[in-house]
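S.K.: structure, please.
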Amino acid sequence: MYWRAACRTIADGAFPESSIAVLLREALRHYPGNAALLALAGEPSRQNSEVRVLCLAAQPGDKARLRLGAEYREIVRETRGSRVVPTIRQAVQYEDLDACLYDARPHILHFSGHGTAGGEILLEDHGGFGHPLGAAALARVLAAFGRLSAIVLGSCHTAAAARPLLAVSDVVVGASGPLHDICALHFTRHLYRGVAAGEPVARAFAAATAVLDGLGCPPHEFAIEEAA
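M.R.: Next comes the predicted model:
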């Protein structure tokens, strides 16, 4: 009844800056699995559709070693048997990005590795050392492959990159400051537990950060930005 009344009000011209399409899109953002809303939007049900996750890892030789293998084992373990399909690419260089995106055609992009104080992620160069990549450059590459549902940046200081990446993703998750290995593992485990259960990334994020404090990890280590 609420949605019918809201649609009728908009159709009557009460909110000229809005439209039925805008209202429907916003409703789907909050209730992505609702079959009635999907039918109104002319979209197939998402209940059984794949959610493809492209997991990119970089471990430059001039930086401290991280437990990236353990993090990806968590993603594989938590999503096994669900509609979430992870694709893992390691030792990623900048020029590998388009090939990885062509192969996986992801809905969610997950990066694990090091970040700089300025919010850049560190890929690898041809010598295996760090190659910084800023949010604007990453957004330009991603824009050629269509809009993503979410970008998860599991590296230090990447919350600074979140807002620019909203140009190509509905949700962007980053770390507010230094990110400890064990906290990254806990966060990844509980985030993808929620995604595998069918929750939108924003809700899975809220649940994952709620659990962190009891595990000895400050939940404010992580930040989320959502497109308006």
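
S.K.: from here on, just use CA atoms for contacts and neighbour counts.
M.R.: Noted.

S.K.: how close does Ala41 sit to Ala21?
M.R.: 8 Å (CA to CA, to the nearest Å).

S.K.: just the strands from the protein, written as ranges.
M.R.: Using DSSP state E, the strands of the chain run over 51-57, 84-89, 108-112, 121-124, 130-133, 148-154, 169-175, 222-226.

S.K.: list the contacts of the fifth one.
M.R.: Meaning strand 130-133. Here strand 130-133 makes contact (CA atoms under 8 Å, 6 or more residues apart in numbering) with 60-63, 93-94, 116, 120-125.

S.K.: tell me how many other residues surround Leu40.
M.R.: 10 (other CA atoms under 10 Å).

S.K.: that one and Arg147, how far apart?
M.R.: 21 Å.

S.K.: got a winner among the contacts of strand 130-133 for most neighbours?
M.R.: In terms of neighbour count, Leu123 stands highest of the contacts of strand 130-133 at 29 neighbours, by other CA under 10 Å.

S.K.: ok, Gly118 touching Cys156?
M.R.: No: taking CA atoms under 8 Å as the definition, Gly118 is not a contact partner of Cys156, at 9.7 Å.

S.K.: compare those two and say which one has the larger neighbour count.
M.R.: Neighbours were counted for Gly118 and for Cys156 using other CA under 10 Å; Cys156 has more, 27 against 15.

S.K.: to compare against the first, here's another:
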Amino acid sequence: MTGDLVTGLRSALSIRFVNTGTGPCTDMVFTVGLPPGIVLLGGTDRVVLPVLAAGRTHVHELTLQARTPGPFDLVCTNFSYRDENHEPVRVTGWRAGLSVRAAPVVAPVPQPTGRLGVICETPNLVLGAWDELRILVINDAGIPLEDVMMAVTGPFSGAVPRSRISVLGPGMMARFTFQVNVAEAGRHVPLTARTTYTSGGAVTRTQVDHLTVAAQPPVPPSPPPSSVPQSILYLAANPRDLPPLRSDEEMRRVKERLQLARNRDRYRIEPALAVRFDDISQSLVDHQPAVVHFSGHGDRDGNLGIEDNDGRCTKVTPEGLAALFSLHSRTLRCVILNACYSERLAWQLAPHVGHVVGMRSAIGDPAAIEFSVGFYLGLFDGHPVPDAFARGRAHLLSRPGLAPEHQTPVLFPPGPSW
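M.R.: Have a look, this model is predicted:
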């Protein structure tokens, strides 16, 4: 008898009859008695064989289901046959041990505890031309996600664009990039992003997000650059109830780089110190800057610490600053957030500004100043923002005491990898 029984599952049991004699056995009758807790699902509990030739084997199959684990005995209530001499034989007391094991415990599949954060990072698409659409996905579901795929629908020419990544860990971010040809103009063209994913091989889930993007006709070629210098709005906040910062030293060294630069006439620095929120808004209106530089404090939630009317710290949210800066997206070329934990604010601003520099963690005063010196040395020499960013990080990497912080600055869209 062979078989492997597991509680709660359909299990096969084979009973073998072997004639080891020299002649045939005939008129064999065998009736199986099942113990309580084992149910017959398939086959019959009674075997009748007219003839079993010498040396031959007959296998009788049963399908059983056990309700509880443990050892059991199968018994035969009727086992008789005629042997090779045609003499009747009756077997009494036949029994066989049967072991049933418990079904393995299946670990529960982790369930998501939140939603994915889905943000459109592309502020504008060119109408009627192929352009790049970038969508940022943040895994706030609280579990690792696998086979993450996004499909975007909207007023596009051609097939529905799709993009896929294999794994997205909890709290991690990923960018999905699509080549699209938008056929509808407007400031708020509707898009639908459908994101599907699995977790641990479980059922596929789908999240639907409704986004908007601006779509405008191609911008005509820009006229030759004028001789009017571009403004760098230098914002500094040093609330008296927070640890003091050396913002004045940072601004002094940046001004020195400008005075020594070959293109010194292309830029002018407009300082705004001890800034309150109203001061930031007013300075943006007054100067229409190409570059905004903030030197101050930030917290882990991406808030910036500015000053109130008494010179104490008050916080301004990433969402609020993003809304304010979006009103000046036509002139803003770059924003530098030289403040601790400003990465979240940086990617909130990225859809509205050409480039944004933030800090992924805390950064010390010496490192913040040295990064600014390297960055502006490249910018004032006429290099594009990604090259200036790389130079700022190189300045940190070259100083033994500051090298561990060279990966703290991050650039949106991403710059060179180190």
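
S.K.: related to what we said a few turns ago, and the strands of structure 1 as TSV, adding distance to Glu26 of structure 1?
M.R.: Below are those laid out as TSV (distance: least, CA to CA, whole Å):
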stretch	distance to Glu26 of structure 1
strand 51-57	20
strand 84-89	23
strand 108-112	19
strand 121-124	31
strand 130-133	32
strand 148-154	14
strand 169-175	12
strand 222-226	12
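
S.K.: deepest in the core, which of those strands is it.
M.R.: With neighbours defined as mean count of other CA atoms under 10 Å, these peak in mean count at strand 121-124, which reaches a mean of 27.

S.K.: just put the contacts of strand 130-133 of structure 1 in a markdown table and tack on distance to Val168 of structure 1.
M.R.: Converted to a markdown table, the contacts of strand 130-133 of structure 1 look like this (distance: CA to CA, whole Å):
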| residue | distance to Val168 of structure 1 |
| --- | --- |
| Pro60 | 26 |
| Gly61 | 30 |
| Asp62 | 30 |
| Lys63 | 29 |
| Gln93 | 21 |
| Tyr94 | 18 |
| Thr116 | 21 |
| Glu120 | 17 |
| Ile121 | 17 |
| Leu122 | 20 |
| Leu123 | 20 |
| Glu124 | 23 |
| Asp125 | 25 |
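
S.K.: looking at those residues, which is nearest Pro218 of structure 1?
M.R.: Set against Pro218 of structure 1, the nearest of these by CA to CA is Thr116 (20.4 Å).

S.K.: tell me the residue in structure 2 aligned with that closest one.
M.R.: By TM-score structural alignment, Thr116 of structure 1 lines up with Asp299 in structure 2.

S.K.: residues in contact with its match?
M.R.: Contact criterion CA under 8 Å, 6+ apart gives Gly305, Cys340, Tyr341, Ser342 as the residues in contact with Asp299 of structure 2.

S.K.: all helices of structure 2, in order?
M.R.: With DSSP state H as the criterion, structure 2 has helices at 247-260, 277-287, 318-326, 343-349, 365-380, 385-397.

S.K.: which one of those lies nearest to Arg101 of structure 2?
M.R.: Of all these, helix 343-349 comes closest under CA to CA, at 53.5 Å.

S.K.: counterpart of Leu215 of structure 1 in structure 2?
M.R.: Under TM-score structural alignment, Leu215 of structure 1 pairs with Arg399 in structure 2.

S.K.: any idea how far that match is from Ser247 of structure 2?
M.R.: Plainly put, Arg399 of structure 2 is 20 Å away from Ser247 of structure 2 if you go by CA to CA.

S.K.: neighbour-wise, which of those two wins?
M.R.: Using other CA under 10 Å, the more surrounded residue of Arg399 of structure 2 and Ser247 is Ser247, with 21 against 14.

S.K.: OK, contacts around Pro289 of structure 2?
M.R.: Applying CA under 8 Å, 6+ apart, we find Pro289 of structure 2 in contact with Gln230, Ser231, Ile232, Leu233, Thr331, Leu332.

S.K.: please apply the same query to Val172 of structure 1.
M.R.: Going by CA under 8 Å, 6+ apart, Val172 of structure 1 touches Ala150, Ile151, Val152, Leu153, Ala162, Arg163, Leu165, Leu166, Ile224, Glu225, Glu226.

S.K.: in structure 2, which residues correspond to stretch 25-35 of structure 1?
M.R.: Counting by TM-score structural alignment, stretch 25-35 of structure 1 pairs with no residue of structure 2.

S.K.: then stretch 50-59 of structure 1?
M.R.: Going by TM-score structural alignment, stretch 50-59 of structure 1 sits over residues 229-238 in structure 2.

S.K.: swap in stretch 133-144 of structure 1?
M.R.: Stretch 133-144 of structure 1 corresponds to residues 316-327 of structure 2 when matched by TM-score structural alignment.

S.K.: buried residues of the matching stretch, list them for me.
M.R.: Neighbour counts over stretch 316-327 of structure 2 (16 or more other CA atoms under 10 Å) mark Val316, Pro318, Leu321, Ala322, Leu324, Phe325, Ser326 as buried.

S.K.: closest one to Ser281 of structure 2 out of those, please.
M.R.: Leu324 (7.3 Å).

S.K.: roughly how far does the counterpart of Glu74 of structure 1 in structure 2 sit from Ser372 of structure 2?
M.R.: Residue correspondence to structure 2 (TM-score structural alignment): Glu74 of structure 1 is matched to Arg253. Relative to Ser372 of structure 2, Arg253 of structure 2 is positioned 9 Å away (CA to CA).
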